[in-house]
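Participant: got a predicted model here, sequence first, then my questions.
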Amino acid sequence: MSSPLQSSARPALTIVGSINLDITATASRLPSPGETVGGAVLRQQPGGKGANQAVAAARLAGSSRMVGAVGQDDAGRNLLSAMASAGVDTSSIAQVDAPTGTALVLVDSDGENQIVVCPGANGSVALDGVTFGADEAVLCQLEVDQELVLETARRTPGFFALNAAPAAPLIPELLERCDLVIVNETEYALIPALKNAPLVAVTYGGDGSAIFENGERVAEAPAVRVTDIANTIGAGDAFCAALVLALRSGLEHSHALAVANAVGADAVRDPASQPALKTLEHYIEATRPAAAAGSPATK
């Protein structure tokens, strides 16, 4: 019997969400309020939580689809080209009369960051002409309007996942329609409604990740130790894409978490917000011995 990743005629994962140009300054340390820190290195690169997840999914599974919006400017055209070259289907990305979304990012030598987002065209994302198949997994985040996310969930007949970031109170119907919610430990604490949600994955940085069913911790996986951290910005997005793909491929919960942790570890070693990744199958095989050992919380 083929897995969902193999049997679907559509891309392995469709992402509805944000597309940004990341303008990043890397300095020895982050400034305090009112302080200027010199000697930084400036770079521009593709970003946005939605686009990051779409590119990660394409690199892991060979294909993905992005539903979003960019401006009719050079930044928008460059971002479309970058996503397409990574294997993302960009046919559902609108080019609108608004500036392409931009994120201003400060990163220190340890990879810690501060981010200010100017949403621009992301405020114009719509589902006009977009359909989702019953065998299609869909992943959203909260960098676009939550009403749009809810409409996406309503239209998704198959698996719907939400990366509830940035943290915000969730519309009750949206939470009810989620097959999976993914958050970090801070977001988990800031959204009390998640404590009793059917299926929630939580990341804990150096302490790994866990899955909760109706508030009960049912699976966990340790973090992969990384000493050469280059950038933490895209790691959470790569984790989200990997976890959805791993669960959809039929892996049990602790193995899927181990796969996503390994993908996240590779992501932080790469200075790009859309890091180079190996195939999902590579990470599945690389984590199989650890997953086979199991843990008391393994499901």
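Facilitator: Now that the structure is in, tell me what you want to look at.
Participant: from here on, contacts and neighbour counts on C-alpha atoms
Facilitator: OK.
Participant: ok, now which ones touch the residue nearest in space to the middle of the chain?
Facilitator: The centroid of the chain falls nearest to D237 when counting by C-alpha atoms, centre = their mean (2.6 Å). D237 makes contact with K49, G50, N52, Q53, A56 under the criterion C-alpha atoms under 8 Å, 6 or more residues apart in numbering.
Participant: regarding it, what is its secondary structure?
Facilitator: helix (DSSP: H, G, I helix; E, B strand; the rest coil).
Participant: quick one: F132 and F159 touch, right?
Facilitator: No: counting by C-alpha atoms under 8 Å, F159 is not a contact partner of F132; they are 10.1 Å apart.
Participant: could I get the full set of strands for this protein?
Facilitator: 13-16, 20-26, 41-47, 64-71, 88-96, 101-107, 113-118, 137-141, 160-163, 180-184, 200-203, 209-213, 216-221 (DSSP state E).
Participant: nearest to I233, out of those strands?
Facilitator: strand 113-118 (7.4 Å; C-alpha to C-alpha).
Participant: just how off-centre is that closest one within its chain?
Facilitator: In terms of C-alpha atoms, centre = their mean, to the nearest Å, the gap separating the centre of strand 113-118 from the centre of its chain is 16 Å.
Participant: how near is the residue nearest to the centre of the chain to P172?
Facilitator: 24 Å (C-alpha to C-alpha, to the nearest Å).
Participant: what's the answer for R77, then?
Facilitator: Separation of R77 from P172 (C-alpha to C-alpha): 37 Å.
Participant: can you check E143 too?
Facilitator: 18 Å.
Participant: repeat for Q141
Facilitator: 16 Å.
Participant: and for Q6?
Facilitator: In terms of C-alpha to C-alpha, Q6 sits 33 Å off from P172.
Participant: quick check: Q114 touching V105?
Facilitator: Yes: Q114 is within contact range of V105, at 5.8 Å (criterion: C-alpha under 8 Å).
Participant: looking at these two, which is more packed in?
Facilitator: V105 (19 against 13; other C-alpha atoms under 10 Å).
Participant: wait, what's in contact with the more buried one?
Facilitator: D22, I23, T24, A25, N113, Q114, I115, V116.
Participant: let's see that with 6 Å instead.
Facilitator: T24, Q114, I115 (C-alpha atoms under 6 Å, 6 or more residues apart in numbering).
Participant: neighbours of S18, how many?
Facilitator: S18: 30 neighbours (other C-alpha under 10 Å).
Participant: can you check L190 too?
Facilitator: Neighbours of L190 using other C-alpha under 10 Å come to 13.
Participant: what about Q141 and P172, which has more around it?
Facilitator: A count of neighbours by other C-alpha under 10 Å puts Q141 above the other of Q141 and P172, at 26 against 10.
Participant: try this one next to it:
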Amino acid sequence: MRRNRVVVVGSTNMDLVASVPRPPAPGETVLGTAFTTTPGGKGANQAIAAAKAGADVVFVGAVGDDTFALDLRQALVDAEVDTENLREVPGPSGVAAITVDADGGNAIVVVPGANAQLTTLTDADLQAIADADVLLCQLEIPLDTVVAAARHAAAHDTVVMLNPSPVRPLPDALLAAVDVLVVNQTEAWQLGRDVLAAVPHVVTTLGADGVRYRTHQLLQSIPSPTVDAVDTTGAGDAFAGVLACEWGAEPLAALIFAGAAGALATTRRGASVSSPTRAEIDALVTAWP
């Protein structure tokens, strides 16, 4: 079975992850229990998740000219993501400072770095988008670039899937191009009903409670498999990437598959490294009653 051709236009960051017994209060210092550096960024995380699930993935993004850049690019290459459209720009790569508490919850501060310089799309970028089945975007890069990518995709019958994180007001030109909006509960509340109503397919992730899927004709709740979660970092990205891989004529089947991927991602620490393989997702879906 042919999997989707997915183009991800988005961010890549080095995640600086501190494990803590509990989140620090404002002005408080908390002793951590572990520290790791892991390639991440919502765009790269989603691209890797889609590729590991079987999609043919092209990543459009930017890294800096620092030492992090080599590891960020290699993480994509190792997942068999096409990096021909990953450009190098002067200055630092993006970074994310992340704390993960004993319950698996996380708090994240992102410094865009090179991602902020992704302000134009090349002819090669535009061609890749036009040739894709699905364009997947987030909001860790300049909004004008997301709008340009989405409008070009819509003009060439490429499905536009948007994960509007971090949340910001969405311009009408972007909303008009989006086919599938993937949000968590907080993002859904922040965007508001009018924005959600403007999109044909709205997928709201509910953590351990699963997923809510709405179209103009349907409202469906899909439960999540029960797993032993240790770190929720990257689970939403795994879900979005796998959903882009699977999206097509059977949205509910795609949502079940993506939900299993998101659940599996919580059983491992880290972001992109926590994305499961297709075989692992298949096994969980098959075993799930």
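Facilitator: The structure has been received and is ready for your questions. Given the structure is predicted, the values throughout are model-derived calculations rather than measurements.
Participant: after superposition, what's the TM-score here?
Facilitator: For these two chains in superposition, a TM-score of 0.90 is obtained (TM-score structural alignment, normalised by the length of structure 2); 279 aligned residues with a C-alpha RMSD of 1.9 Å.
Participant: residue in structure 2 matching G50 of structure 1?
Facilitator: Aligned counterpart of G50 of structure 1 in structure 2: G43 (TM-score structural alignment).
Participant: what does the longest helix seen in structure 1 rub up against?
Facilitator: The helix spanning the most residues in structure 1, taking DSSP state H as the definition, is helix 253-268. If you take C-alpha under 6 Å, 6+ apart as the criterion, helix 253-268 of structure 1 is touched by 219-221, 229-232, 235, 238-239, 242-243, 246-247, 275, 283-284, 291, 298-299.
Participant: hmm, which of these are the buried ones?
Facilitator: Listed as buried from the contacts of helix 253-268 of structure 1 are 219-221, 229-232, 235, 238-239, 242-243, 246-247, 275, 283-284, 291, 298; burial here means 16 or more other C-alpha atoms under 10 Å.
Participant: quick revisit: of the strands of structure 1, which approaches S124 of structure 1 most closely?
Facilitator: strand 64-71 (6.5 Å).
Participant: structure 2: matching residues for that closest one?
Facilitator: Against structure 2, strand 64-71 of structure 1 falls on residues 57-64 (TM-score structural alignment).
Participant: list the buried residues of the matching stretch.
Facilitator: Those would be V57, V58, F59, V60, G61, A62, V63, G64, for stretch 57-64 of structure 2 by 16+ other C-alpha under 10 Å.
Participant: show residues contacting that stretch.
Facilitator: 5-11, 51, 69, 81-83, 85-93, 114-115.
Participant: roughly how far apart are the spatially closest residue to A154 of structure 2 that is not a sequence neighbour and H201 of structure 2?
Facilitator: Among residues not flanking A154 of structure 2 along the chain, A177 sits closest, at 5.7 Å (C-alpha to C-alpha, 6 or more residues apart in numbering). Applying C-alpha to C-alpha, the value for A177 of structure 2 to H201 of structure 2 is 12 Å.
Participant: what's the answer for G113 of structure 2, then?
Facilitator: 32 Å.
Participant: how about A263 of structure 2?
Facilitator: In terms of C-alpha to C-alpha, A263 of structure 2 sits 22 Å off from H201 of structure 2.
Participant: repeat for P90 of structure 2
Facilitator: Applying C-alpha to C-alpha to P90 of structure 2 and H201 of structure 2 gives a distance of 38 Å.
Participant: what residue of structure 1 takes the place of M161 of structure 2?
Facilitator: By TM-score structural alignment, M161 of structure 2 lines up with A161.
Participant: I'd guessed its match sits against Q141; true?
Facilitator: No: here A161 of structure 1 lies out of contact with Q141, judged by C-alpha atoms under 6 Å, at a distance of 8.8 Å.
Participant: for stretch 108-116 of structure 1, grab the matching residue range in structure 2.
Facilitator: Going by TM-score structural alignment: stretch 108-116 of structure 1 matches residues 101-109.
Participant: which residues does the matching stretch contact?
Facilitator: Against stretch 101-109 of structure 2 from outside (C-alpha under 6 Å, 6+ apart): S19, V20, P21, R22, A96, A97, I98, T99, V100, V230, D231, T232.
Participant: now, which of the residues you listed sits nearest A128 of structure 2?
Facilitator: Closest to A128 of structure 2, out of all of those and judged by C-alpha to C-alpha, is A96, at 27.8 Å.
Participant: give me the number of residues near the closest one?
Facilitator: 21.
Participant: what's the burial count for the equivalent of P99 of structure 1 over in structure 2?
Facilitator: Correspondence of P99 of structure 1 to structure 2, assessed by TM-score structural alignment: P92. Neighbourhood size, P92 of structure 2 [other C-alpha under 10 Å]: 18.
Participant: tell me who's in contact with P92 of structure 2.
Facilitator: Neighbours of P92 of structure 2 in contact, by C-alpha under 6 Å, 6+ apart: G64, D66, G113.
Participant: how far away is the last one from E88 of structure 2?
Facilitator: It stands for G113 of structure 2. From G113 of structure 2 to E88 of structure 2 the distance is 12 Å (C-alpha to C-alpha).
Participant: who's more crowded, these two?
Facilitator: Neighbours per residue, other C-alpha under 10 Å: of G113 of structure 2 and E88, the larger number sits with G113, 21 against 18.
Participant: you'd agree the more buried one is up against A96?
Facilitator: No: under the contact definition of C-alpha under 6 Å, G113 of structure 2 does not touch A96, with a separation of 10.1 Å.
Participant: hmm, back to that, neighbour count: P90 and H201 of structure 2, which is higher?
Facilitator: Taking other C-alpha under 10 Å, P90 of structure 2 and H201 do not tie; H201 has more neighbours (21 against 13).
Participant: any idea how far the alignment partner in structure 1 of that one is from A193 of structure 1?
Facilitator: Matched to structure 1 by TM-score structural alignment, H201 of structure 2 sits across from L199. According to C-alpha to C-alpha, L199 of structure 1 and A193 of structure 1 sit 12 Å apart.
Participant: for stretch 121-129 of structure 2, buried residues please.
Facilitator: Buried-residue list, stretch 121-129 of structure 2, by 16+ other C-alpha under 10 Å: L121, D125, A128, I129.
Participant: same question, stretch 268-286 of structure 1
Facilitator: 268-277, 279-280, 283-284.
Participant: turn the residues you listed into JSON lines, including distance to R225 of structure 1.
Facilitator: Rendered in JSON lines, the data for the buried residues of stretch 268-286 of structure 1 read as follows (distance: C-alpha to C-alpha, whole Å):
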{"residue": "V268", "distance to R225 of structure 1": "11"}
{"residue": "R269", "distance to R225 of structure 1": "11"}
{"residue": "D270", "distance to R225 of structure 1": "15"}
{"residue": "P271", "distance to R225 of structure 1": "17"}
{"residue": "A272", "distance to R225 of structure 1": "19"}
{"residue": "S273", "distance to R225 of structure 1": "20"}
{"residue": "Q274", "distance to R225 of structure 1": "20"}
{"residue": "P275", "distance to R225 of structure 1": "18"}
{"residue": "A276", "distance to R225 of structure 1": "18"}
{"residue": "L277", "distance to R225 of structure 1": "17"}
{"residue": "T279", "distance to R225 of structure 1": "20"}
{"residue": "L280", "distance to R225 of structure 1": "19"}
{"residue": "Y283", "distance to R225 of structure 1": "15"}
{"residue": "I284", "distance to R225 of structure 1": "18"}
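Participant: if anything else comes up later, I'll come back, but that's it for now.
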